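Asker: Sequence plus predicted model, see below.
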Amino acid sequence: MAQSMLLYWGSGSPPCWRVMIALEEKQLQGYKHKHLSFDKNEHKCEEVKALNPRAQLPTFKHGDIVVNESFAACLYLESAFKSQGTRLIPDDPVEQALVYQRVFETNNLQQKMYDVAFYAWYVPEGERHESALKRNKESLIAELKLWEGYLEKMGKGSYLAGKNFTMADVVCFPVIAYFPRLHCPPERCPRLMEYYEMLKDRPSIKASWPLEWLEKPEGQDTLKNL
């Protein structure tokens, strides 16, 4: 079954990483894949554009089915292989609601992290303002407090949506992994760092760990002054 799958991906991209974690959790090892370089704009190639008009990664194909958005690809894999591997969406409506809530809240955490960590990359030099970066930092700190509160309420040793590893963890872990890599002060998010330590050696996460992170474990220090 996995041989009929093809994933175009870029290393270090949280959207790509979460699809790879989902594939591992659903025991779909052996899928075909093509690693493309963002730096070389390889994701803008005609091969990707033929499947994904936005020329973005991940681009995922299963037989004749094409699913390009990372959340959609992860949810598709859970639906198509519900009884295989790790059950990522619980049946209980209350538990399910919390999983979906955390999944889609990940967008907020990811964007606010990007706004600080990659500010110099996104904003041209002549348009950068210290006041704007300060506002971005304040917004990220507030977001981190929310997630810290979620884990505090869940209790020590909890996953993002309860006692079991779920789609919330598949989707959000690749974002959380950026905080220690980019030197975020641990005191800003101690519970998230406990969570990171708990999950970083999970087989699905280790198997899909970004290539350049293996070669260079520490990234830039763009979150150092958060």
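Answerer: Yep, it's here. Numbers count the residues shown, from 1 in each chain.

Asker: contacts and neighbour counts: CA atoms only from here.
Answerer: Will do.

Asker: What's the separation between Trp17 and Pro190?
Answerer: 23 Å (CA to CA, to the nearest Å).

Asker: Compare neighbour counts for these two and give me the winner.
Answerer: Comparing Trp17 with Pro190 by other CA atoms under 10 Å, the one with more neighbours is Trp17, at 25 against 12.

Asker: hold the first one in mind and look at this next one:
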Amino acid sequence: MAEELVFYTNPMSRGRIARWMLEEIGQPYRTEYLDYGTTMKSPEYLSVNPMGKVPAIKHGDTVVTEGAAICAYLAETFPDVGLAPTAAERGRYFRWMFFTAGPLEAAVTIRALGFEIPPERQRMAGCGSIQSVLDTIEYAVSSSPFIAGDRFTAADVYVGSHIGWGLNFGTIEKRQAFVDYWARVSDRDAYRRGNEIDNAAMPKKENS
């Protein structure tokens, strides 16, 4: 009997990254929707993720949190889908997935919060300047059609999601390399299915 796969999320969260990845692997899974400040902070969910944040997955007795880790775990656990890296792709796959989870997200968040890292403190911050981070990820998405090489992998789900959100919300500069890369990686049935599921789960707006 296959181990149950449970997905903990909120449709207005980074859980959309994990949703896309779950749709890519094509395995049955059960969704548990959580609300900010209530069920996300409940004792039951804190036993899954003590941070009280989403996304998280539970696969049998295995719990995985953090979007990049979920994408990598699902790709490795369900290798027949072909989204895990080959030996030749492995370096780029992990390099850019972790760069996105670290410097890119940190730099974008810092700027979105209205902070500017003083030049003399950039080494202390780790992520460096927003300009150097964007130049670096532009280099990554311009070096090959997909982030790890010539084919789509789980790293494109993660990196692509961040770039797509950044373009949509204006937190990432609208450089042509980013626009072109996002168009390539988002043209997938699994991405569209995931979006439809989460959009349908969004809170309905009251008529004013």
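Answerer: That came through fine. Keep in mind it's a predicted model, so treat the numbers as computed, not measured.

Asker: Now do the strands in the second structure.
Answerer: With strands called from DSSP state E, the second structure shows them at 5-9, 30-33, 56-59, 62-65.

Asker: The first one against the first structure, how far on average?
Answerer: Meaning strand 5-9 of the second structure. In this overlay with the first structure, the average offset of strand 5-9 of the second structure from its partner residues is 0.9 Å by mean CA distance after the TM-score superposition for the first structure.

Asker: coming back round to it: export the strands of the second structure to TSV and tack on mean neighbour count and distance to Phe146 of the second structure?
Answerer: Rendered in TSV, the data for the strands of the second structure read as follows (neighbours: other CA atoms under 10 Å; distance: least, CA to CA, whole Å):
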stretch	mean neighbour count	distance to Phe146 of the second structure
strand 5-9	21	27
strand 30-33	13	29
strand 56-59	22	26
strand 62-65	16	25
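
Asker: So for Ala88 of the second structure, which of those strands sits nearest?
Answerer: strand 62-65 (25.9 Å; CA to CA).

Asker: Which stretch of the first structure lines up against that closest one?
Answerer: Matched against the first structure by TM-score structural alignment, strand 62-65 of the second structure falls on residues 65-68.

Asker: so where is the biggest helix by length in the second structure in the first structure?
Answerer: Of all the segments assigned as helix in the second structure under DSSP state H, the longest by residue count is helix 154-169. Matched against the first structure by TM-score structural alignment, helix 154-169 of the second structure falls on residues 167-182.

Asker: Phe81 of the first structure corresponds to which position in the second structure?
Answerer: Checking TM-score structural alignment: Phe81 of the first structure goes with Phe78.

Asker: contacting residues for that match?
Answerer: Residues in contact with Phe78 of the second structure (CA atoms under 8 Å, 6 or more residues apart in numbering) are Ile25.

Asker: and the gap between it and Asp61 of the second structure?
Answerer: For Phe78 of the second structure, the distance to Asp61 of the second structure - CA to CA - is 16 Å.

Asker: next one: Ser144 of the second structure
Answerer: 38 Å.

Asker: Neighbour count for these two, which is higher?
Answerer: Comparing Ser144 of the second structure with Asp61 by other CA under 10 Å, the one with more neighbours is Ser144, at 13 against 8.

Asker: How far does stretch 60-67 of the second structure stretch from one end to the other?
Answerer: 18 Å.

Asker: my bad, stretch 6-18 of the second structure
Answerer: 11 Å.

Asker: next one: stretch 17-32 of the first structure
Answerer: Span of stretch 17-32 of the first structure from end to end, CA to CA: 15 Å.

Asker: next one: stretch 52-66 of the first structure
Answerer: For stretch 52-66 of the first structure, the end-to-end distance is 8 Å (CA to CA).

Asker: With stretch 2-11 of the second structure instead?
Answerer: By CA to CA, one end of stretch 2-11 of the second structure lies 26 Å from the other end.

Asker: neighbours of the closest residue to Cys16 of the first structure other than its chain neighbours, just the number please.
Answerer: The shortest distance from Cys16 of the first structure to any non-neighbouring residue, by CA to CA, 6 or more residues apart in numbering, is to Pro58 (5.0 Å). As a burial measure, Pro58 of the first structure scores 27 neighbours (other CA under 10 Å).

Asker: State whether Pro58 of the first structure and Leu7 are indeed in contact, as I suppose.
Answerer: Yes. Proximity of Pro58 of the first structure to Leu7 meets the contact threshold set by CA atoms under 8 Å, at 6.9 Å.

Asker: Show me where the second structure has its helices.
Answerer: Counting by DSSP H, the helices of the second structure are 15-25, 43-46, 67-77, 90-99, 105-112, 122-125, 130-142, 154-169, 176-186, 189-201.

Asker: Just tell me which of those helices ends up closest to Ala2 of the second structure.
Answerer: Of all the helices of the second structure, it is helix 67-77 that lies closest to Ala2 of the second structure, at 12.3 Å by CA to CA.

Asker: Now do the match of helix 154-169 of the second structure: distance to the chain's middle.
Answerer: Chain-centre distance of stretch 167-182 of the first structure: 5 Å, with CA atoms, centre = their mean, to the nearest Å.

Asker: What of stretch 32-40 of the first structure?
Answerer: 17 Å.

Asker: Residues in contact with that stretch: which ones?
Answerer: For stretch 32-40 of the first structure, using CA under 8 Å, 6+ apart, the contacting residues are 2-11, 42-43.

Asker: Quick one: map Tyr113 of the first structure onto the second structure.
Answerer: You called it Tyr, but residue 113 of the first structure is Met. By TM-score structural alignment, Met113 of the first structure lines up with Val108.
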